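**Q** Quick check, what structure comes out for this input:
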Amino acid sequence: MDQKQMRWFTVGLIAFNMVWGLGNVVNNYSQQGISVVTSWILILALYFIPYALIVGQLGSTFKDSNGGVSSWIENTMNKRLAYYAAWTYWVVHIPYLAQKPQAILIALGWAVKGDGSFVSGMSVQMVAIISLVIFLLFLYLSTKGLSTLKVIGGLAGTAMFVMSILFILLAVGAPFMDHTMEIATQDMTNIKTYIPKFDLSYFATISMLVFAVGGAEKISPYVNQTKNPAKEFPKGMILLAIMVGVSAILGSIAMGMLFASDNIPADLMTNGAYSAFQKLGEYYGVGNFLMIVYALTNTVGQISALAFSIDAPLQVLLADADKEYVPSWLRQRTAKGTLKNGYLLTGILVSIIILLPIFGIKNMDELVKWLTNLNSVVMPLRYLWVFLAYMMLNKAFKNYQNAEYKFMKNPKWGYVIGLWCFAFTAFACILGMIPKIPYGSEGWWFQMISNIVTPIVFVALGMILPAIAKRERKN
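**A** I've put the predicted structure just below:
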């Protein structure tokens, strides 16, 4: 059977499931309020569509490469930079892994108690210790293989996707079901309500938008599986952009109907999605049913994401690691093939991030905001390699004419678009380091220093390994 049977709408749907989730809507609404609608339109047009199409051309050009971004860098530049690309892909998952145990605790709390009091009643120290225990348990279980959990996680991911769409449909339909429903945000029919104030605090929130629409490089293996890549893939990506746009805009409007844009609750990032489903359950007369379904689905989804994200990025870094850059002790496997020292390094770094808030964060809501913000600063660093590979591809355009799909046929314009996406991502990451709490308030300096130091330490660690490997080879 011919592998090239995928149609553009299938590619679009697969990509949407990979990229999108309700958390993207809640997190960005909590940062910007209803004006985030305008931000979504701008980010999709100026960043997300070119990003997805760039990934398409890279995937099509290097269709036989298995390493994703690091393979693209190796082909367009050199092995050393390919190692750094693989390192970046792995190390940016450290804060992501540190946040998952908290997300599991919050989801379980809502499922069992029906409100956010389970976690908010704990001290930051207690949350950190319980989160550390949860993480270490899953780190241990990951060394044993978690294929069953990954299957369940796939189902949970699909269920979460369905819940995200259901949230929009239910929220938009709520005023028709319950005529007594009061819209929380005033003047939602006035276009001025949606215009952001373009100041420093606004630009400091852009990293969260970049973080939300990132991850399109996961789509690259599907480019050459489409029936006619040159025509079908861009169609699929435009469908993806439309679906993300509709979900983001309608989801943000739905949030505006439920939570006042000028008086955003302090715990919205922590509890917003659960509160939203709880409110919708009241309007539809089903009590806490919708919230409990969402909480249970999210619990399983977060557990699976934790298990999968311990192992998968580590395999990207170490599966075909070059001994020139990665010391032998890090590449060591057990008889069962487990990367034991890779797991140990993951465990040490994630444990540090989990315990770090004990020294500078006083409550649960600030903890969730800080870790989400840290992820939005660190995670987009891996996208920089995608745009760098695309710039280099266009620089040596004559050598790469084999791609069945080309986003830009003019290499000069291709280079400019790659440079724009690279610069925009770097700009978002740097400004994203500014804490989202008032300057001078308790914990401001802790958040600022940790947001700057964390990526620097991650990069420095990556630079130490080749030096150790070089010394090892000499000995």
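**Q** all contacts plus neighbour counts: C-alpha atoms, from now on.
**A** Noted.
**Q** the strands in the stretch 51-200 of the chain, which residues?
**A** Shown for the stretch 51-200 of the chain, no strands are assigned by DSSP state E, counting those that start in this stretch.
**Q** which residues in it form helices?
**A** For the stretch 51-200 of the chain, the helices defined by DSSP state H, counting those that start in this stretch occupy 69-76, 79-91, 93-113, 117-120, 124-142, 147-177, 200-203.
**Q** Now do the fourth one: distance to the chain's middle.
**A** Going back to what we said before, that points to helix 117-120. 25 Å (Cα atoms, centre = their mean, to the nearest Å).
**Q** Also this sequence, please, to line up against the first:
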Amino acid sequence: MNKEKENGYSISFWGFITIIFLTVYAIANSEQVYYQMGYASITYILIAAALFFVPYSFIVAEMSSAFKDRKGGIYSWMAESVSEKFGLVGTLIWYGAFVVMWFSASTICVSLSVALFGKDTTSTWHIFGLSSAQTLAIIGVIYIVIASFLTTRGLKSISFLSNISMLTIIIIHIIIIGGGIILFVKSGFKFAESFDYTKVSSYFYGPNKDYASFLPALSFMVFSIFTFAGMETSCGLVDQVKDAKKNVPKAIIVSTVIITALYILVILILGVVCNWSDTFGKSGVNLANYSVYIYQQEFYRLGTVLGLSQSSSIALGEWVNRIIRILTLIGLTSVPIRIYTPIKHMFEGLPEGMIPKSLQKLNKNNMPANAILFQTCIIVFFIMLLGFGGDSVSALFDKMTLMTFVSGTVPISFIIYAYIKFKLNDNIKKDYEFFSKKGGIIWGSICFAVVTFTNIFSIIEPALNGNLDDTFWVALGPVLFGVLALILYKKYEKSHENIGDLKHSPVNS
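**A** Modelled structure (predicted):
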């Protein structure tokens, strides 16, 4: 039965666009790609939008509508289209991406430092004779333990805090984009960063020496793909959209245009605000603190065009940085929800016996406390391992960021592969289709090739340059959780006396 009829309401066209926007868009994505690739990042954003975001959005919308009555979310998509084994591996790697994300918990220290001092001083932090990287690891562990403990207290006591987090995001956008527009007008519509339109290379290589040649620039695609990730969450609601056949495709196209245009707008505003070499061409800038330098430069320049003295302009930059970081810290009130959500999606809908029962057990607050504890132990172990691995703070933060981005895009390949099998299986009932069978297979294959090749290359690229250590860490998340899934499935398989009951082949619907 259609949920619209069951619930008595439906999601409007613009309502669905809003859901997509809140799921996919983040201003930090624009800031990060500008830091890494300058204006050239616009080229990669456009490629990712055309060859990934649009087809992937239709892919997950089709699968979500076909399996809307299944409880297991993306696990159901993959298990029904391919097999339970494939579904468990893909889902656990997807879940692992959220766990790997928390390996970078130590980056909270950057926000703490800027909130207190107006600038990033984390490279000088030392406690108990430990190095700065080790010190930050200890603080990151304390942070994740406290957040996990609060998560076990129940949704009722923490869910209202998410509204505070959303408000801080809106305020930060107003400050950054508003300040950039005022600076652009007051400076006579001039860009701080120049662009040579006559050189083809300017469209593919930025000022960052780390991405100034073909192979590293190619590996940058994983970041541009990640900026559009998350549609599998939004499209779980397609069956509740009013007149879905008409409105879902339109909403996806309109959302693509809005999000892509906004990313490009922010990148251009950053070009107004920051001369790349002056802002980032110094030691100590990394993937955890680059935004500190953006805001400092933006509001220092804004102060000067408004007639403030040099010292007052510097102070303005520091205080705006403080305000933004304080808002960021307030926004961390949503962390317990973000810790709990992937656990819920990971364990909900899996067949009985596929994962240990203890991980599904709920405490008196109706929270899976054992699963949260297990997840916290994994995160703490790797935070400590990374922090005490001998890297500098900048190298540590850069490694953590790359791990997060690769881990976050690898599961997408599993979902797209399942979609190709889904289109080939005529026995699976499809409520409605955005692609024809042939078109879906073609677009699915293109999307799969783009995402999979980008991930493989991002993993091996450091090794090609002689940095085996980075390749190991970047590949660790997907490999670790993939192996764990195979172990769990083997145990699940052995626990069944009648192996033929297991779904080694796609399930007919």
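**Q** follow-up on the earlier one: would you turn the helices of the stretch 51-200 of structure 1 into TSV with mean neighbour count and distance to Lys227 of structure 1?
**A** Output for the helices of the stretch 51-200 of structure 1, formatted as TSV (neighbours: other Cα atoms under 10 Å; distance: least, Cα to Cα, whole Å):
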stretch	mean neighbour count	distance to Lys227 of structure 1
helix 69-76	23	23
helix 79-91	22	30
helix 93-113	22	34
helix 117-120	17	49
helix 124-142	18	37
helix 147-177	17	25
helix 200-203	15	41
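**Q** Find me the equivalent region of the helix ranked longest in structure 2 in structure 1.
**A** What stands out as the longest helix in structure 2, according to DSSP state H, is helix 393-424. Using TM-score structural alignment, helix 393-424 of structure 2 corresponds to residues 364-395 of structure 1.
**Q** Could you find the counterpart of Ile264 of structure 2 in structure 1?
**A** Under TM-score structural alignment, Ile264 of structure 2 pairs with Ile249 in structure 1.
**Q** and Ile259 of structure 2, that's in a helix?
**A** Yes. Counting by DSSP: H, G, I helix; E, B strand; the rest coil, Ile259 of structure 2 is part of a helix.
**Q** okay but it is in contact with Tyr25, surely?
**A** Yes. Ile259 of structure 2 lies in contact with Tyr25 (Cα atoms under 8 Å); the separation is 6.4 Å.
**Q** ok so, going back, what is the end-to-end distance of the match of helix 393-424 of structure 2?
**A** For stretch 364-395 of structure 1, the first-to-last residue distance is 48 Å (Cα to Cα, to the nearest Å).
**Q** To which residue of structure 2 is Gln102 of structure 1 aligned?
**A** Using TM-score structural alignment, Gln102 of structure 1 lines up with Ser106 in structure 2.
**Q** how close does its match get to Gln375 of structure 2?
**A** 17 Å.
**Q** what's the answer for Ser132 of structure 2, then?
**A** Counting by Cα to Cα - Ser132 of structure 2 and Gln375 of structure 2 are separated by 25 Å.
**Q** So between these two, which is more surrounded?
**A** Shown here are Ser132 of structure 2 and Gln375; by other Cα atoms under 10 Å, Ser132 has more neighbours (21 against 18).
**Q** dump the residue contacts of the more buried one.
**A** By Cα atoms under 8 Å, 6 or more residues apart in numbering, the residues touching Ser132 of structure 2 are 122-126, 392-393.
**Q** please redo it, this time with the cut-off set to 6 Å
**A** Contact partners of Ser132 of structure 2, counting by Cα atoms under 6 Å, 6 or more residues apart in numbering, are 123, 125-126.
**Q** Can you tell me which of the residues you listed is nearest Ile420 of structure 2?
**A** Ser123 (47.6 Å; Cα to Cα).
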